[in-house]
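Engineer: Below: sequence and its predicted model.
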Amino acid sequence: MDRIITYKDTTLLKTTYLDNAFLDSKYKEVLEGLKKTNPSYYQVYCLGEWGVLDGLVYEKYKVIDKMPSDLQLLVYGVDFGFNHPSAVVLVGFSYDELYIKEVFYKTHFTSAKMIEHLKHNHHYITKLTGYFESAEPDKLQEFREAGFIVMPAKKSIIDGINALKKYRLNVTRDSSNLLKELANYTWAKDKQGKSLDMPIDDYNHALDALRYAVYSCPKPTPPQSYLQTYERIEGGW
């Protein structure tokens, strides 16, 4: 136990992961590794110190209640995982704004299970173009054969981040995992605590899916070229 601080009529009990005798040793190693890879995160979330995370990759975004009905373009991005989450993120373009909604974020899902889930719960998505992580072409082929419109995503992390930063980001309130990633996705630091020109390799599953969609898709030009509305997509989102 770190310490007990007593105020008038109030007792503050402070504990950390170091006090947890049941903590898995491998998970403890992950937390200890944050001392080097993300010291600000370690101070705030592992040691319980007051503060804010510095060096966030996406510092500004707005939380909204729902996606708007009129959009210039509607696409989605897919990041594959298994032990780590697979993520599908819907992205709507409206001039200099992006409207973003987390559609899928789950671990231990095969491609076949993802396809079944998306068709059952978000069947409109087969009518949209998706930009998929392309490291495993066989997964892309499974989605094509299931009737999805599949495009391989561009891979550059920094160029993709820069592409996203050209827009104002609006994220739906129910996109809980994506919002968590936004609040924790920071630039990596060297041993001296200096920020590097590369983000941490964590809290990036939904954000990678978002980056794939925004960086890879042809942008609507001119802005008034056409509108997609959710009413035109059977079932909406």
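Structural biologist: Now that the structure is in, tell me what you want to look at.
Engineer: contacts, neighbours, all on C-alpha from now
Structural biologist: Fine.
Engineer: Now do the contacts for L71.
Structural biologist: G92, F93, S94, L227, Q228, T229 (CA atoms under 8 Å, 6 or more residues apart in numbering).
Engineer: Reformat those residues as CSV; add distance to S176.
Structural biologist: Output for these, formatted as CSV (distance: CA to CA, whole Å):
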residue, distance to S176
G92, 18
F93, 21
S94, 22
L227, 28
Q228, 25
T229, 24
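Engineer: structure B:
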Amino acid sequence: MKKLLFALATLAIVACENKPKIQETTSDVNLPEYKLLSTEEPKVSSNGNISPTQNLVYNIEIDHPLPKDSLELIQDYFIEKGESDFNGINKVIVRAYLAGTSVNGTPYASMNLIAGEKEILIDENAVAIQELNETPQDEAEDVNADPIVGTYYCDRTHDTYVFKSNNTGYLTIQGSGPSEFTWKRSGKNVTIVYEVFGPQKLQFDQKAQTLTEKSESFGTLVFEKQ
């Protein structure tokens, strides 16, 4: 009997010594505040494998620019989450948009994990876009604003027009920095004048809530109000 008890005690001690230590994970860390906008999941084959070319993308929103160490916390959290949810994932991308700028397609920070290598890319154009999007309270409540005032997005080119009630606005092309302009409208005809490029003509359909642009490169482009 004593031999049996001794053997059981020995096994218990060995089990305790071999018990894995609990390590702190990024989920245990207080992360900067963010909002998850969407997740673009990779394609998984029928045998459960994920091609190295497949991306796992998290799109998030943050209220204001963050220092690099805070971005690294967010990056590490989503890398751990991605590797846990999708075993064998090779590319994890986190796009952090400043509040109100996701429709413009210009992330403030792109935090990437590719083949084990991490990087963080900052685009200061996003800050300029957020500043242009900030609208005074009295302007936001102006019920007499022109019907064209608002944000228009083209699914085909991922470009965005923004028209403000003070007859200014800007264009972002495929996520680039903003090109500012002034505008005036007469019926369906809209004329915008860039500081550098000069005037351009657009067509506004108030009923459909769309803008139409004739592009030499792409033909007819339709921008829908967001």
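Structural biologist: Nice, thanks for sending it over. None of these values were measured; they are calculated from a predicted model.
Engineer: What value does the TM-score take for this pair?
Structural biologist: Here the TM-score for the pair of chains, by TM-score structural alignment, normalised by the length of the second structure, is 0.23; 99 aligned residues with a CA RMSD of 6.2 Å.
Engineer: that older thread, ok, the contacts of L71 of the first structure vs L207 of the first structure, which is closest?
Structural biologist: G92 (14.8 Å; CA to CA).
Engineer: Number of residues surrounding that closest one?
Structural biologist: Residues lying near G92 of the first structure (other CA atoms under 10 Å) number 25.
Engineer: show me what contacts it?
Structural biologist: Taking CA under 8 Å, 6+ apart, one finds L71, Q72, L73, L74, V75, L98, Y99, I100 in contact with G92 of the first structure.
Engineer: my read: the third one touches F93, true?
Structural biologist: So the one you mean is L73 of the first structure. Yes: at 5.1 Å, L73 of the first structure counts as touching F93 under the criterion of CA atoms under 8 Å.
Engineer: still on that earlier bit, list the ones among the contacts of L71 of the first structure that fall in strands.
Structural biologist: Using DSSP state E, the subset of the contacts of L71 of the first structure located in strands is G92, F93, S94, Q228, T229.
Engineer: can you give me the helices for the second structure?
Structural biologist: 2-18, 68-85, 125-133, 137-140 (DSSP state H).
Engineer: Among the ones you listed, single out whichever gets nearest to E180 of the second structure.
Structural biologist: Once the helices of the second structure are compared by CA to CA, helix 125-133 is nearest, at 9.3 Å.
Engineer: Show me which positions of that closest one end up buried.
Structural biologist: N125, A126, V127, I129, Q130, L132, N133 (16 or more other CA atoms under 10 Å).
Engineer: Neighbours of the closest residue to I5 of the first structure other than its chain neighbours, how many?
Structural biologist: The shortest distance from I5 of the first structure to any non-neighbouring residue, by CA to CA, 6 or more residues apart in numbering, is to L12 (5.1 Å). L12 of the first structure has 10 neighbours, counted by other CA under 10 Å.
Engineer: Tally up the residues packed near I5 of the first structure, please.
Structural biologist: Using other CA under 10 Å: I5 of the first structure sits among 10 other residues.
Engineer: right, and the helix or strand after the strand or helix carrying it?
Structural biologist: Element membership for I5 of the first structure (DSSP states H and E) is strand 3-7. Downstream of strand 3-7 of the first structure, the first helix or strand assigned by DSSP H and E is strand 10-14.
Engineer: What is that following strand packed up against?
Structural biologist: strand 3-7 (3 or more CA pairs under 8 Å, 6 or more residues apart in numbering; DSSP states H and E).
Engineer: tilt between the strand it packs on and strand 10-14?
Structural biologist: Interaxial angle, strand 3-7 of the first structure versus strand 10-14 (axes from the mean of the first three to the mean of the last three CA atoms, to 10 degrees): 170 degrees.
Engineer: For strand 3-7 of the first structure, which outside residues touch it?
Structural biologist: With CA under 8 Å, 6+ apart, strand 3-7 of the first structure has contacts from T11, L12, L13, K14, T15.
Engineer: Mind doing that once more with 6 Å?
Structural biologist: T11, L12, L13, K14 (CA atoms under 6 Å, 6 or more residues apart in numbering).
Engineer: count of residues packed around the last one?
Structural biologist: Around K14 of the first structure sit 14 other residues, with neighbours defined as other CA under 10 Å.
Engineer: quick one on the thing from earlier: of the contacts of L71 of the first structure, closest to S25 of the first structure?
Structural biologist: G92 (42.2 Å).
Engineer: Where does E102 of the first structure sit: helix, strand or coil?
Structural biologist: strand (DSSP: H, G, I helix; E, B strand; the rest coil).
Engineer: who wins for neighbours among the ones in strands among the contacts of L71 of the first structure?
Structural biologist: Ranking these using other CA under 10 Å puts G92 first, with 25 neighbours.
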